[in-house]
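> requesting a structural model of the entry that follows:
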Amino acid sequence: MFRKLAPLSLALVAINAQADFIGLQAGAGMWQPDLSGSFQSEDSSATGVDMERDLGFTDTTANNFYVAVEHPVPFLPNFRLERTSLSESRMNTLSQSISFEGQTYTASAEVDSKLDLSHTDYTGYYEILDGLGWLSADIGLTVRQFDGEISIKERSGSANESVTLDVPVPLLYGKGQFDIPMAPFPLAVGGMINYLSVGGATISDHRLYVAAAAPWVVEVGGELGYRRFNMELDDVDGLDADLTASGWYASATVHF
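As a prediction, the model looks like this:
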């Protein structure tokens, strides 16, 4: 009888050991988005300030890194920390007069402007599909902490105004991935989204990607994808805005 129970006991130990495994994922990379959109103060009757036409913004390079920890503790969500540094400054000569925060910037004036949409994401999530064939899926909640600003300064005049973006925003989080079968190395396609539409704010941030890794004990690999981040504000802290950053990104990744 003990001989019959021994294989079962070993199998249970093996399953338990696998279930108790703690996983760590990390990545760092660069994102090259095009910047577009407009913004204006809520109390302004003038036309919104156009990022490209008025201020000369086109594209930029943003840095990004993340760390995710997954564990077997029941009911306790997994955790992902992600930081995106998205900041760009421009000098441009105005082709028309613009108004921002009660200040008027006259046509032909040289202005220095800054757009900083940097943010840190704190995400708790659950794996709702894990090991089901080649599919996996996560759902959860992200708190996105912005720590940026929008500013315009006239070089030869006194006009100098800014709006601080320093607010935590809750977002729904979802991620899905399909591991390509029969590939000679770990290869997958997937997508991730953060989304919120409430009150006067709508924020959507989604990406599609292809990921590959070396088939080692510690998987070292990379991710190539496209990310689009859009933020629409209607009288949020006195600001109306419709801003978009979208473009390709590439990351180096490691999975323990």
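> going forward, measure contacts between C-alpha atoms and count neighbours the same way
Fine.
> quote the end-to-end distance of stretch 103-117.
Using CA to CA, to the nearest Å, the end-to-end distance of stretch 103-117 comes out at 22 Å.
> following up with a second sequence; could you model it the same way so I can compare the two?
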Amino acid sequence: MIKPVLALSIAGLLFSPAIKADTLLGLYIGADAWRTSTEGGFANTDKLQTLNFDDKTQASYYIALEHPIPVLPNARIQHTPLTANGSTGLSSNLSLNNTTFLQGTDIKNQVDLTSTDYILYYELFDNSLISLDLGVNAKYIKGDVYIKDTITGVAAGESVSKILPTAYAAATIGLPLTGLELFANGSYMTYDDNTIYDVQAGIAYALVDNIAIDVRLRAGYRAVNIKLDNVDSLYTDIDFNGAFVGLELHF
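Next up, the predicted model:
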């Protein structure tokens, strides 16, 4: 008799939405400080070479709204600057906006993009032990890249503005009696020779957890890759990777 009762109790914890789900509206607001290491390159052709970029700390912000109406998706918006600059001695010719920078030229290179995610998702599970979300993301990549010859001062830039549809998934696993959660989420898309992924994973600790507000300290690792194939005449293959720490408020 004990085993069936125990099994039913565990199943109730896993699949009951009453423990953690928002009965009216749940608002999540978060901000992260992300220390990025940037690798890759850009050009007007697919002949890319690796450019040097300095590490940089940049911020990421998000807001999400969840509700109890099953047929309507929840919504999340996340905004992340993707910026980096550095100096490179070119190992081969590089073309940008009808300007060719010759092999051996010392250049200043800069990438200044923003990534804004417009996500609609459904909660498949939502309780104190496990949550799982699936949805779609319209990832809006906007900004420019820039190169300047350090000797002659000749410069060239190229702009890009594109909405790229991606799949979205998120999962959280609670660690009972610890105040800790493991979390992971990400977006992914690939078609033709274009690839976008934006994934992160980490651990969160509940600093405040009551009926009015939850405050969680988050830390983890995030990786973003933007590989564009002739999008607005631009080719890129750039990785942004690094650790982050942040706070999340849940009302």
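> can you tell me the closest non-neighbouring residue to F125 of structure 2?
Of all residues not flanking F125 of structure 2 in the chain, S131 sits nearest, at 4.7 Å (CA to CA, 6 or more residues apart in numbering).
> tell me how many other residues crowd the one you found.
As a burial measure, S131 of structure 2 scores 21 neighbours (other CA atoms under 10 Å).
> do you know how far the equivalent of it over in structure 1 is from Q177 of structure 1?
Applying TM-score structural alignment, one finds that S131 of structure 2 aligns to S136 in structure 1. Shown here: S136 of structure 1 relative to Q177 of structure 1, a distance of 5 Å by CA to CA.
> can you give me the strands for the stretch 1-150 of structure 1?
Per DSSP state E, counting those that start in this stretch, the stretch 1-150 of structure 1 carries strands over the ranges 23-41, 49-50, 62-70, 78-85, 87-93, 98-100, 103-105, 110-116, 119-132, 135-146, 148-154.
> export those to CSV and tack on distance to G200 of structure 1?
Below are these laid out as CSV (distance: least, CA to CA, whole Å):
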stretch, distance to G200 of structure 1
strand 23-41, 14
strand 49-50, 19
strand 62-70, 27
strand 78-85, 24
strand 87-93, 24
strand 98-100, 20
strand 103-105, 24
strand 110-116, 20
strand 119-132, 19
strand 135-146, 17
strand 148-154, 18
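> point out the one among those that comes closest to R3 of structure 1.
For those, proximity to R3 of structure 1 was assessed by CA to CA; strand 119-132 is nearest, at 30.9 Å.
> tell me which residues in the closest one are buried?
119-127 (16 or more other CA atoms under 10 Å).
> and which of the residues you listed is nearest G247 of structure 1?
Relative to G247 of structure 1, the closest of the buried residues of strand 119-132 of structure 1 is H119; by CA to CA it sits at 17.3 Å.
> quick one: contacts for that closest one?
Contact partners of H119 of structure 1, counting by CA atoms under 8 Å, 6 or more residues apart in numbering, are 83-86, 144-148.
> distance check, the counterpart of P215 of structure 1 in structure 2 against G157 of structure 2.
Taking TM-score structural alignment, the alignment pairs P215 of structure 1 with D209 from structure 2. Separation of D209 of structure 2 from G157 of structure 2 (CA to CA): 48 Å.
> the more surrounded of these two?
Of the pair D209 of structure 2 and G157, G157 is the one with more neighbours under other CA under 10 Å, namely 17 against 13.
> before we move on, back to that, what residues are shared contacts of S136 and Q177 of structure 1?
Residues touching both S136 of structure 1 and Q177 (CA under 8 Å, 6+ apart): none.
> gap between the two ends of stretch 162-174 of structure 1?
In stretch 162-174 of structure 1, first residue to last residue: 34 Å (CA to CA).
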